[in-house]
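> no sequence on this one, just coordinates:
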């Protein structure tokens, strides 16, 4: 009789182990969920940094004339009165190892 009880308990233990490792809510699913949570936390951290950078950019544009002027020069080609605009154009086919200057470089006139 004692042997039968030990055998039944052993079978129950084996059944519970199988359910633990392969069943719904088992070890595999928990590891998968942990990986998903870690990936989401990394994405959230990256997006938080991007949002902070964009917030700083918005604050600069709201409160600083220099940021607005820099954007206008870079994106719209702003040239102030009294400044002289110079553009350097290389000859076609002339290859140089030095990086070319930006397309428009306004400078203060004499």
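Right, received. Where do you want to start? All values derive from a computational prediction rather than experimental measurement. Numbering: from 1, shown residues only.
> alpha carbons only for contacts and neighbour counts from here, please
Will do.
> State the helix or strand in which residue 94 lies.
For residue 94, there is no enclosing helix or strand under DSSP states H and E.
> which residues are in contact with the strand or helix carrying residue 67?
Assigning secondary structure by DSSP H and E places residue 67 in helix 65-76. Applying CA atoms under 8 Å, 6 or more residues apart in numbering, the contact partners of helix 65-76 are 60, 61, 78, 79.
> What's the local residue count around the last one?
In this case it means residue 79. Neighbours of residue 79 under the rule other CA atoms under 10 Å: 17.
> adding another structure so you can compare the two:
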């Protein structure tokens, strides 16, 4: 009789272990859910930082003329009355040697 009880308990234990490791809601699914939660937490942190930066920009634009002026200068090319605008255009690296004066070694003497 004791052997039958031990055998039934062993079968129940094996069945529970199978359900725990391979069944629905088992360890495999828990690992997948933990990975998904970790990934979503990272995404939430990234979006939170972006939202904080945007909120700071909005606050600056609402409360300070300097921020509005700086953005207008950078994005729209604002020039105040009395200011002189200078634009410096750098030559590309390849065209600098093409526009150099000749060296004088192609002479006829």
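Done, it's in. Everything numeric here is computed off the predicted structure, so don't read it as measured data.
> how about residue 40 of the second structure, what's its match in the first structure?
Matched by TM-score structural alignment, residue 40 of the second structure corresponds to residue 40 in the first structure.
> contacting residues around its match?
Counting by CA under 8 Å, 6+ apart, there are no residues that residue 40 of the first structure touches.
> repeat that for 10 Å
Going by CA atoms under 10 Å, 6 or more residues apart in numbering, residue 40 of the first structure touches 34, 46.
> what do you get for residue 14 of the first structure?
Residue 14 of the first structure neighbours (CA under 10 Å, 6+ apart): 8, 20.
> what's the spacing between it and residue 7 of the first structure?
In this view, residue 14 of the first structure and residue 7 of the first structure are 11 Å apart by CA to CA, to the nearest Å.
> And for residue 70 of the first structure?
Residue 70 of the first structure is 81 Å from residue 7 of the first structure, by CA to CA.
> Please report how far residue 34 of the second structure lies from residue 76 of the second structure.
Remark: distance between residue 34 of the second structure and residue 76 of the second structure (CA to CA) = 47 Å.
> typo on my end, residue 24 of the second structure
58 Å.
> now the helices for the first structure?
Applying DSSP state H to the first structure gives helices spanning 2-22, 27-63, 65-76.
> between the ones you listed, which gets nearest to residue 83 of the first structure?
helix 65-76 (12.2 Å; CA to CA).
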